[in-house]
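Asker: okay, sequence plus prediction incoming.
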Amino acid sequence: MTKSELKIRAIENGTVIDHITANKALHILKILGLPDKETKNVTVAMNVSSSEIGRKDILKIENRELDHEELNQVALIAPKATINIIRDFKPIKKDKILLPEKITSIIKCTNPKCITNLESEPITPIFKVIQKYPPVVRCHYCEKLIKTEDIDKQFE
């Protein structure tokens, strides 16, 4: 190893999210509520070289396996990411993230007049996925299209 290389330690158990769109790892941490009291070690590599996608981010989350709902949330921010579940230092499951047909509650409708944005109407936002890459969703209630840029702004 040369002086310019940094070795990232393997995790014994947990989740590795790879092939995250460059500079989106912090958005994913925010969605997942990390770091938190239970999750002791979270490793973030940002804007690293990738032969597949040019530049990418990587997240290693020790002692936590993401559930189906969390994976759906990650898919909205990083639709080309891969998930590796690690047990005893070995990857036991590797999957591409799949954006579901419907997204609920993690983003808000950008239409200020949408019923989901009225304080007097506590309604959970629901969006139908119109385009998987780059993600475009449509509000179930007011039918406003929300593009990737608008989604990203909600996590900044």
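Answerer: Looks like it came in fine. No experiment lies behind these values; they were computed from the predicted model shown. Numbers count the residues shown, from 1 in each chain.

Asker: every contact and neighbour count from this point should use C-alpha atoms.
Answerer: Fine.

Asker: pull the contacting residues for the residue nearest the centre of the chain.
Answerer: Closest to where the C-alpha atoms of the chain average out (C-alpha atoms, centre = their mean) is V74, at 2.2 Å. Residues in contact with V74, defined by C-alpha atoms under 8 Å, 6 or more residues apart in numbering, are I28, I31, I97.

Asker: by neighbours, which of those residues wins?
Answerer: I28 (21 neighbours; other C-alpha atoms under 10 Å).

Asker: also this one, for the comparison:
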Amino acid sequence: MMNKSQLQVEAIHNGTVIDHIPAGQGIKILQLFGLAQTHEKITVGLNLPSKALGAKDIIKVENTRLSAAQANQLALFAPQATVNLIEDFEVVEKLQLQLPEKVEGVFSCPNSNCISHNEPVTSKFRVRAVDGQVRFRCRYCEKSFHRDMMAV
């Protein structure tokens, strides 16, 4: 018989655990941070049971530490996520997520008529939460977009 308290995703020795990711956002976060290119051991759990969310994703990356700035970018897709830094199988630090005010050079503007597609400029967006939803406003075309429309 399986122990009910058994972990569904194995513990890591050193690295970062991103937990309480809304179900379906885990893959997008892997892409956004280029975590698959670290060549480190990565454990990903998708659609795991969660009392708070119903279902959640979790990402564990060995020998990789997210900075506070990276954790804040994570808040764009998973504002309720927790980021735990692990050393010797113990949580040594919990990063508090805060939605960044702006994001530069991460996303392309979804507006195909935006000047950022035809000129050598870095994409720039102001970020804000509207009714609990993250919105991006392009500095160049001034159009506003929901986070699901943003492409890495």
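Answerer: Looks like it came in fine. Model, not experiment: these values are computed from the prediction.

Asker: of the contacts of V74 of structure 1, which ones are shared with structure 2?
Answerer: Among the contacts of V74 of structure 1, the ones still in contact in structure 2 (both residues aligned by TM-score structural alignment, their matches' C-alpha atoms under 8 Å) are I28, I97.

Asker: next, the mean deviation of the longest helix along structure 1 compared to structure 2.
Answerer: Taking DSSP state H as the criterion, structure 1 has its longest helix at helix 68-77. Compared with structure 2 after the fit, helix 68-77 of structure 1 shows a mean deviation of 2.5 Å (mean C-alpha distance after the TM-score superposition for structure 1).

Asker: tell me the buried residues in that helix?
Answerer: L71, N72, Q73, V74, A75, L76, I77 (16 or more other C-alpha atoms under 10 Å).

Asker: please apply the same query to stretch 141-153 of structure 1.
Answerer: L145, I146, K147, I151.

Asker: now the strands for structure 2?
Answerer: For structure 2, strands defined by DSSP state E occupy the ranges 15-22, 42-50, 54-62, 82-87, 90-95, 102-104, 124-130, 133-138, 144-146.

Asker: for N113 of structure 2, find the nearest of those.
Answerer: Minimum separation from N113 of structure 2 across those (C-alpha to C-alpha) falls at strand 133-138, 11.9 Å.

Asker: what angle sits between the closest one and strand 124-130?
Answerer: Angle, strand 133-138 of structure 2 to strand 124-130, by axes from the mean of the first three to the mean of the last three C-alpha atoms, to 10 degrees: 150 degrees.

Asker: tell me what strand 133-138 of structure 2 is packed against?
Answerer: In terms of contacts (3 or more C-alpha pairs under 8 Å, 6 or more residues apart in numbering; DSSP states H and E), strand 133-138 of structure 2 is packed against strand 124-130, strand 144-146.

Asker: distance to N113 of structure 2 for these - can I get that in JSON lines?
Answerer: Formatted as JSON lines, those follow (distance: least, C-alpha to C-alpha, whole Å):
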{"stretch": "strand 124-130", "distance to N113 of structure 2": "15"}
{"stretch": "strand 144-146", "distance to N113 of structure 2": "14"}
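
Asker: tell me which of these lies nearest to T82 of structure 2.
Answerer: strand 124-130 (18.6 Å).

Asker: name the helices or strands packed onto the closest one?
Answerer: Looks like strand 124-130 of structure 2 contacts strand 102-104, strand 133-138 (3+ C-alpha pairs under 8 Å, 6+ apart).

Asker: buried residues, the longest one. List them.
Answerer: Of the residues in strand 133-138 of structure 2, V134, R135, F136, R137, C138 count as buried by neighbour count, 16+ other C-alpha under 10 Å.

Asker: with respect to S67 of structure 2, which of these is nearest?
Answerer: Among these, and counting by C-alpha to C-alpha, the member closest to S67 of structure 2 is V134, at 21.1 Å.

Asker: was I right about C142 of structure 1 contacting P112?
Answerer: No: using C-alpha atoms under 8 Å, C142 of structure 1 makes no contact with P112, being 10.3 Å away.

Asker: lovely, talk soon.
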